[in-house]
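Enquirer: following is a predicted model, sequence given first.
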Amino acid sequence: MLIELIILIIIILVVIVFVYLYNSLIQLRNRVKNAWSQIDVQLNRRADLIPNLVETVKGYAKHEKTVFEKVTEARSGLMNAKTVQETAEANNMLTDTLKSLFAVAENYPELKANENFLKLQSQLEETENKIAYSRQFYNDTVLMYNNKCQMFPSNLLANSFNFKEAEFFEIEETKREVPKVEF
C-alpha cells in the first residue's frame, strides 16, 4: 500500500511538472508572437507616416525623384516582408533611405520650418523610439523562450511537441548607429 501511494505521488508530481513546463512553453511562445505583433504595429505606423513625409518634402524638392522612389520602394519592401529576417532587412533598407530623405530636406531651409514637416518628423522620431523599445522587448522575450526550449528538462518537452526556436530581430552591423533626424 505504501509503495503504491509513493508511486501515485511520483506520478502526480511528474504530471504537474509536465503540465507546468508545457504551459510555460505555450505562454512564452505566445509572448514572442505578441512581441512580434508590437514590432509589426510600429513598423506599419512608420510605413504609414512615410507617404506624408515624402509628399511634404516633394513639394520643396521636386528634382530629387530617385530619393523618393527609393523611399517608396523600401517602404513597399517592409510592408511585403513575411519573416523576421526579411523584416529586419527591409527595416535596414528603409532606415538608409530615410537618412537620404532627411539629407535632401536639410538643403531646404523653408522645409525645415514647415509645420507639417516638423510634426511628421516628431511622429517619426517617436515611432523610431517605439520600434527600438519593441525590438528590445521582442528580443528579450525570444531569449526567454529560446532558453526554455534549450534548457533541461523543458527541452525534452519542446522537442517532443515541436516547439521551434524563434528568430531574433537583428540589425546589420553597419546600421547600429542611431540615424540622425535633427535639423
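Expert: Sure thing, it's come through.
Enquirer: use CA for all of it now, contacts and neighbours both
Expert: Fine.
Enquirer: show me what contacts the most centrally placed residue in the chain?
Expert: The residue lying closest to the centre of the chain (Cα atoms, centre = their mean) is Ile39, at 3.7 Å. Each residue near Ile39 by Cα atoms under 8 Å, 6 or more residues apart in numbering is listed here: Ile131, Ser134, Arg135, Tyr138.
Enquirer: out of these, which is nearest to Val32?
Expert: Tyr138 (6.4 Å; Cα to Cα).
Enquirer: with adjacent residues omitted, what lies nearest to the closest one?
Expert: On the basis of Cα to Cα, 6 or more residues apart in numbering, the spatially nearest residue to Tyr138 that is not a chain neighbour turns out to be Ala35, at 4.8 Å.
Enquirer: could you do Phe168 as well?
Expert: Per Cα to Cα, 6+ apart, closest to Phe168 is Asn139, 5.5 Å.
Enquirer: the one you found against Ala166, yeah?
Expert: No - judged on Cα atoms under 8 Å, Asn139 makes no contact with Ala166 at a distance of 9.3 Å.
Enquirer: more neighbours: these two, which one.
Expert: Neighbours were counted for Asn139 and for Ala166 using other Cα atoms under 10 Å; Asn139 has more, 20 against 17.
Enquirer: how much space between Lys62 and Ser154?
Expert: Lys62 sits 59 Å away from Ser154, taking Cα to Cα, to the nearest Å as the criterion.
Enquirer: neighbour count: the two, which is higher?
Expert: A count of neighbours by other Cα under 10 Å puts Ser154 above the other of Lys62 and Ser154, at 20 against 10.
Enquirer: how many residues are close by Leu5?
Expert: Neighbours of Leu5 using other Cα under 10 Å come to 10.
Enquirer: below is structure B, check it against A:
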Amino acid sequence: MSFGNIVLLVIVGIAAYLIAIYNKFVSLRAGIDAAWSDIDVQLKRRYDLIPALVDTVKGYKNYEADTLEKVIKARQVGLTASSIEEKSAAANMLSGALSKLFALAEAYPDLKANENFLHLQGELSRLEETIQNARRYYNAIVRDYNAKLESFPDLFVAQKFNFEPRDYFELEESEAEAVKKMPKIDL
C-alpha cells in the first residue's frame, strides 16, 4: 500500500466513525422524543380521569373543598404546561394533591365504598405506576444521551451539529413518597 492509500483509508475510517457518532446522537434523540411522547400520553390519560374523580367526590357533602380545588388546579396546570420542567412540576403537584385526596377518603366510609371511586382510584394507581416506569425509561435514555454529549470525541460532533443536553423528568422526593403511599387497588 502506498502512503496515499493509507492516508485515504485513515480519512475514510475517521469519517465513518464520525458518521456513526452522529447517527447515535440522532438515534438517542429520537428515543428520547418517543419516550417523552409515551409519558405525555400517560399524563393526558391521568388528567382525563380527574374530572370523573372530582365529580364522584363532590357528591359527599362534608368533603374538604380545598383538597378538591388543589386537584383541579394541579390538573389545569398540567394541561397547560408546555416544557418538560413545567410538566414535571405539574405532575408532582397532581401526585401530591391526589395522595391527599385518597388519604382524606379514608375518613369517608361511604366514599371508600363507592364503586366508581374505587374504580377511578384503581385506574389512577395503575397510571401512576405506568408513568413511573415511563419516567425511568425516559430518564435512562436522557442519561445516556447527556453522557454521550460530554464524552470524547463525541462532544466535538455534538457541538458541531448543535446537539443540546436534555432535561430529566424528575419526581420531587416528597412527591415520590406520596406516590409510593397511593393505594394499589386491583379490580
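Expert: Done, it's in. Just so it is clear, the model here is predicted, and its values are computed rather than measured.
Enquirer: state the distance from the residue nearest to the centre of structure 1 to Asp140 of structure 1.
Expert: 13 Å.
Enquirer: could you do Lys130 of structure 1 as well?
Expert: 15 Å.
Enquirer: so what's the closest residue to Gln38 of structure 1 other than its chain neighbours up against?
Expert: Leaving out its chain neighbours, the residue that sits closest to Gln38 of structure 1 by Cα to Cα, 6+ apart is Ser134, at 6.2 Å. With contacts defined as Cα under 8 Å, 6+ apart, Ser134 of structure 1 is in contact with Ala35, Trp36, Gln38, Ile39, Gln42.
Enquirer: as JSON lines, those residues with distance to Ile10 of structure 1 and secondary structure would be great.
Expert: Output for the contacts of Ser134 of structure 1, formatted as JSON lines (distance: Cα to Cα, whole Å; DSSP: H, G, I helix; E, B strand; the rest coil):
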{"residue": "Ala35", "distance to Ile10 of structure 1": "37", "secondary structure": "helix"}
{"residue": "Trp36", "distance to Ile10 of structure 1": "39", "secondary structure": "helix"}
{"residue": "Gln38", "distance to Ile10 of structure 1": "42", "secondary structure": "helix"}
{"residue": "Ile39", "distance to Ile10 of structure 1": "43", "secondary structure": "helix"}
{"residue": "Gln42", "distance to Ile10 of structure 1": "48", "secondary structure": "helix"}
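Enquirer: want to try JSON lines for these, with distance to Asp96 of structure 1 as columns?
Expert: Below are these laid out as JSON lines (distance: Cα to Cα, whole Å):
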{"residue": "Ala35", "distance to Asp96 of structure 1": "24"}
{"residue": "Trp36", "distance to Asp96 of structure 1": "22"}
{"residue": "Gln38", "distance to Asp96 of structure 1": "22"}
{"residue": "Ile39", "distance to Asp96 of structure 1": "19"}
{"residue": "Gln42", "distance to Asp96 of structure 1": "18"}
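Enquirer: any quick PyMOL command for the buried ones out of the residues you listed?
Expert: In PyMOL, this line selects whichever of the contacts of Ser134 of structure 1 come out buried by 16 or more other Cα atoms under 10 Å:
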select buried, resi 35+36+38+39+42
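Enquirer: farthest pair within the contacts of Ser134 of structure 1?
Expert: For these, the maximum inter-member distance is 11.0 Å, found between Ala35 and Gln42 (Cα to Cα).
Enquirer: alignment lookup: Arg46 of structure 1 to structure 2.
Expert: Matched to structure 2 by TM-score structural alignment, Arg46 of structure 1 sits across from Arg46.
Enquirer: correct me if wrong: its match contacts Ser125.
Expert: No - using Cα under 8 Å as the test, Arg46 of structure 2 is too far from Ser125 to be in contact (9.6 Å).
Enquirer: of Lys130 and Asp140 of structure 1, who's got more company?
Expert: Here Lys130 of structure 1 and Asp140 are compared on neighbour count by other Cα under 10 Å; more neighbours surround Lys130, at 18 against 15.
Enquirer: ok, Pro153 of structure 2 to Phe169 of structure 2 distance?
Expert: 27 Å.
Enquirer: ok, now Leu8 of structure 2?
Expert: From Leu8 of structure 2 across to Phe169 of structure 2, the span is 45 Å (Cα to Cα).
Enquirer: which one's more surrounded, these two?
Expert: Phe169 (21 against 12).
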